[in-house]
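>>> here is the input, now give the coordinates:
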Amino acid sequence: MSAPPSGGGTPIESRRQLIDYFAAGNKPRAQWRMGTEHEKFGFDLRTLKPLPYDGPVGVRAMLEGLTRFGWEPVTEGNNPIALQRGKASITLEPGGQFELSGAPLETMHETAAETAEHIAEVKEVAGEMGAGYIGLGFAPEWRREDIHWMPKGRYKIMRDYMPKKGKLGLDMMLRTCTVQTNLDFESEADMVKKFRVSLALQPLATALFANSPFLEGKVSGYKSYRSHIWTDTDPDRCGMLPFVFEDGFGFERYVDYMLDVPMYFVYRDGKYIDASGQSFRDFMKGRLPARPGEIPTVNDWADHITTAFPEVRLKRYLEMRGADSGPVPALNALPALWVGLLYEQTALDAAWDLVKDWTVEDHDYLRSHAPRTGLSTKFQGLPLSDLARDVVEIAHAGLRARKRLDADGNDETIYLAPLDRAVASGLAPADELLEKWQGEWGGSFEPLFRDYAY
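Model prediction:
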């Protein structure tokens, strides 16, 4: 959501260019990579309050401090709002959440090393200024008014528009953190199968990684309150996309969907121009009220597709978006799960066999219930933990078949350990947090920030 905008580019003269934009993502198997993005909350170690942008214990100071490791600042006006190093970037979510958008990498071992290096760098800079970082799906006790908005023009537009579409959009912006994985496809047909499998199984990922059971200092009633928030954010741009499972789905159908998603902005000359609620179809006809007489560029299209937030999102790769942020083992388990399921044909076929007969009602049921009841959700007469066991075993098989070994001879299945424990116990991270909060922590959140910070 927060990547620096594109701007400029080739003018769009036909709908075909929009389709070709997605088709350009097709890659031969030898070029497939994985990219992992994970967000985390920053807090003042003394007060346990969220970090402001400015000040000695603030987000700006964090960004500036990280430049010692070779990160190059990206500015908006006079404010650093992101960092870049090679093909990786660090960006800011609206409430100051730090996001690492990792480089495209070949193996889980490389991904785990990248995550470990990033966390070490963040801890070093944060520790010097008296800050900490923690991975949770939702801020456990902060209120909206406790959180500082980041100085990004895009977020000002979204902040004004969100309340017009849903009750929880501002909470999504300010108080959530996620981990997601970006994966490649070989062809349109390969994209379609991967999209269908991953979209069907996003609620299962929500349950396995559920890590946000609190709301403003109390039990929320959800294992993943972060996931619930997306159900009342903006129906025009969120959800399970039932058309993905319909005959004939492909790049063209996704283009139609994106053309129907209302715009947020146009980016010109380093500034965001408010186009909230306006139509990209009108833009293509030169009739956009925000830029009358102007037609969009391919980079405008690239910016626009980042403003839809379905459970799986198509760019020139597929983004798996259903999981809460968490501790480092969870940050590695999420890409391991999806790589294991989607990057080996036998595993992909087996996963498809599990979900191919599900109805739209099944998808909607899981999407609405998994955030609340997690792995104990009853689905087709069985707890969701039973399905999770089958899915995690398929992922194991897929990763074993890849035979990508580290220096000690371990294959990539070692990163599935948190999920192995979850399916064996039927418990997700949220269950552990609830047990400790209601027991040994005595209803205090201080031990959470102390014991679970990176």
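>>> okay, CA-based contacts and neighbour counts for the rest of this
Noted.
>>> contacting residues around E39?
For E39, the contact set (Cα atoms under 8 Å, 6 or more residues apart in numbering) comprises 97-100, 135, 177-179, 325.
>>> how about it: what's its closest non-neighbour residue?
Counting by Cα to Cα, 6 or more residues apart in numbering, E39 lies nearest to E99, which is 4.2 Å off, once chain neighbours are set aside.
>>> circling back: save the contacts of E39 as CSV, and put in neighbour count, secondary structure and distance to S227 too.
As requested, those are exported to CSV (neighbours: other Cα atoms under 10 Å; DSSP: H, G, I helix; E, B strand; the rest coil; distance: Cα to Cα, whole Å):
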residue, neighbour count, secondary structure, distance to S227
Q97, 26, coil, 17
F98, 23, strand, 19
E99, 22, strand, 18
L100, 23, strand, 20
G135, 29, coil, 15
C177, 28, coil, 10
T178, 24, strand, 9
V179, 28, strand, 12
S325, 29, coil, 11
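>>> residues touching stretch 357-374, excluding its own?
For stretch 357-374, contacts defined as Cα under 8 Å, 6+ apart pick out 200, 203-204, 206-208, 210, 221-225, 227-228, 240, 242, 377, 379, 384, 428.
>>> run the last query once more with 6 Å
Stretch 357-374 is contacted from outside by 203, 207, 222-224, 227-228, using Cα atoms under 6 Å, 6 or more residues apart in numbering.
>>> so which bits of that stretch are buried?
Buried residues in stretch 357-374, counted by 16 or more other Cα atoms under 10 Å: 363-364, 366-367, 369-374.
>>> one more to put side by side:
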Amino acid sequence: MARDVSDSTPVACKSELIGWIAQGEKPRSAFRLGTEHEKFPFYRGDLAPVPYEGRGEAGGIRHILEGMQARLGWDPIMDDGHIIGLAGPDGGGAISLEPGGQFELSGAPVENLHETAAELAQHLADVKSVAEPHGIGFALLGHSPLWTRAQTPMMPKGRYKIMANYMPKVGTRGLDMMFRTCTVQVNLDFGDEADMVKKLRVSLALQPVATALFAASPFTEGKLNGFQSMRSEIWRDTDKARSGMLAFAFDEGMSYEAYVDWALDVPMYFVKRGPVYHDVAGASFRDLLAGKLPQLPGERATMSDWANHLSTMFPEVRLKRFLEMRGADAGPEPMLNALPAFWVGLLYDQTSLDAAWDLVKGWSNDERQGLRDTVPKLGLEAGIAGRPLVEVAREVLELSRAGLARRARRNAAGQDETAYLDPVMAIAERGRSLAQDLAGRFQNSWGERIEPVFEELAI
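Have a look, this model is predicted:
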């Protein structure tokens, strides 16, 4: 989750909230991409999760953040006296913590996939160097493979306490989402409202394709859980008011305003004033906008409140001043690079974007939702509109590859961006996900032992 925004500009009416999102519009020449990924820290000695303050003589999450601060020179992000993240220079990237200690890199906005791959490689090298003296490694999977929720530590961030109290009231899996899942996502720009709508619709419709291709969470508490993406399955019953496939996005007249209207009706978690998180879970942002919030009488909404509220929406694709692709499990480094490649090739090339829309525009809400519901278990063996999903995935990947080729963004060696798709192209070709490969190894060469996953999918 991104760090909270600080902007005390008062908000007088809904049109200003719409305008805040519209300010994200950019000319195509200014389009950037920002890749985010999470990973599970663990002690190599006994595979235990890593608490904030450490354990005995062993360092903890705080020590990793302090070590990264010393190594990078980034500014600390504090919460009630605790370092809970780092902010890169000039708004370029950040490191933050998910509720269970998942260590997240929010990458800087960059021009091409070569730059995001270099950023990722440098980050992994940095965090490995800082963590190794503490005996800490990081597992790259979509779901915690070994620990119970009770064994998983909680990070000292105010908003997480509020969320943890609220989640069980609105779904059965919210705490699992918070403490036991990891994702990789890419944030992408739009040119104007029409461009946003087309990109939102295409990426919502195809998000289950990404879920199937990047599935990497077949384990729970040391055993197979029966799913290819347990992370995705968990989201199906986390909080239906703020997650899902956004069927309204396909209605005629979809707009910034339609998204704002939806977000205004999603209950709030908190209002932040200075360093204090005020628990207003379940309250209406409309009341805050009108100065009638019962928990904070007379308090009026600011742009910070709006930006922070939007960060508590969890649909499969999230709109802020950019679009966030949220459907994929975290995985090993090649897959972390393949995810932004997949979406950049589809959404940043107009020919591929138009072709992708032609592919999905005939799908009904029921068909899209049916695919979303079946993909966590079936993966590429699911289907939509009478077609096997694996066929759809291969077609979509070809569109993405063609889009990347037309972008023709080359590195110093003269290579374009298409090579970053190779790992996921191989998955589509054989019709078998990383999750299925891991499950097979677990049942065979690993002898139903979970320990090897901390060697094969870890840094």
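>>> TM-score them against each other, please.
Taking TM-score structural alignment, normalised by the length of the first structure as the basis, the two superposed chains have a TM-score of 0.99; 453 aligned residues with a Cα RMSD of 0.9 Å.
>>> hang on, the earlier thing: from the contacts of E39 of the first structure, which is closest to W437 of the first structure?
Here the nearest of those to W437 of the first structure, counting by Cα to Cα, is G135; it sits at 16.7 Å.
>>> hmm, K40 and that closest one touching each other?
Yes - G135 of the first structure is within contact range of K40, at 4.8 Å (criterion: Cα atoms under 6 Å).
>>> returning to what we had before: pipe the buried residues of stretch 357-374 of the first structure into TSV and attach secondary structure and distance to F69 of the first structure per row.
What follows is those, written out as TSV (DSSP: H, G, I helix; E, B strand; the rest coil; distance: Cα to Cα, whole Å):
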residue	secondary structure	distance to F69 of the first structure
H363	helix	44
D364	helix	45
L366	helix	43
R367	helix	41
H369	helix	43
A370	helix	40
P371	helix	38
R372	helix	41
T373	helix	42
G374	helix	39
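>>> longest strand of the first structure?
Identified as the longest strand of the first structure according to DSSP state E is strand 34-44.
>>> how near is F454 of the second structure to G137 of the second structure?
Distance, F454 of the second structure to G137 of the second structure, using Cα to Cα, to the nearest Å: 8 Å.
>>> okay, those two: which has more neighbours?
Legend: neighbour count by other Cα atoms under 10 Å for F454 of the second structure and G137, higher for G137 (24 against 19).
>>> in this structure the more buried one contacts F40, no?
No - taking contacts as Cα under 6 Å, G137 of the second structure lies outside contact range of F40: 8.2 Å.
>>> aligned to P297 of the second structure, what sits in the first structure?
Matched to the first structure by TM-score structural alignment, P297 of the second structure sits across from P292.
>>> for that match, which non-adjacent residue is spatially closest?
P292 of the first structure sits nearest to G286 (Cα to Cα, 6+ apart), 6.1 Å away.
>>> what about the one you found, neighbour count?
G286 of the first structure: 15 surrounding residues under other Cα under 10 Å.
>>> ok so, going back, among the contacts of stretch 357-374 of the first structure, who's most crowded?
Busiest of these [other Cα under 10 Å] is A207, holding 35 neighbours.
>>> what's the first helix or strand after whichever helix or strand that residue is part of?
Assigned by DSSP states H and E, A207 of the first structure belongs to helix 188-208. Sequence order places strand 214-215 as the next helix or strand after helix 188-208 of the first structure, per DSSP H and E.
>>> on contacts alone, who are the packing partners of that following strand?
Helices and strands touching strand 214-215 of the first structure, by 3 or more Cα pairs under 6 Å, 6 or more residues apart in numbering; DSSP states H and E: there are none.
>>> give me the range in the first structure that stretch 219-232 of the second structure lines up against.
So stretch 219-232 of the second structure sits over residues 214-227 in the first structure, by TM-score structural alignment.
>>> how about stretch 400-418 of the second structure?
Against the first structure, stretch 400-418 of the second structure falls on residues 395-413 (TM-score structural alignment).
>>> superpose on the first structure and give me the mean offset of the helix or strand hosting P423 of the second structure.
Using DSSP H and E, P423 of the second structure sits in helix 422-430. Compared with the first structure after the fit, helix 422-430 of the second structure shows a mean deviation of 0.8 Å (mean Cα distance after the TM-score superposition for the first structure).
>>> check which residues of the next helix or strand after that helix are buried.
Using DSSP H and E, the next helix or strand after helix 422-430 of the second structure towards the C-terminus is helix 434-443. Residues 434-436, 438-439, 441-442 are the ones in helix 434-443 of the second structure that count as buried (16+ other Cα under 10 Å).
>>> count the residues that sit near the closest residue to A417 of the first structure other than its chain neighbours.
Once flanking residues are discounted, A417 of the first structure sits nearest to A333: 7.4 Å by Cα to Cα, 6+ apart. A333 of the first structure has 23 neighbours, counted by other Cα under 10 Å.
>>> which SSE is the alignment partner in the second structure of A333 of the first structure in?
Using TM-score structural alignment, the partner of A333 of the first structure in the second structure is A338. Counting by DSSP H and E, the element that carries A338 of the second structure is helix 333-347.
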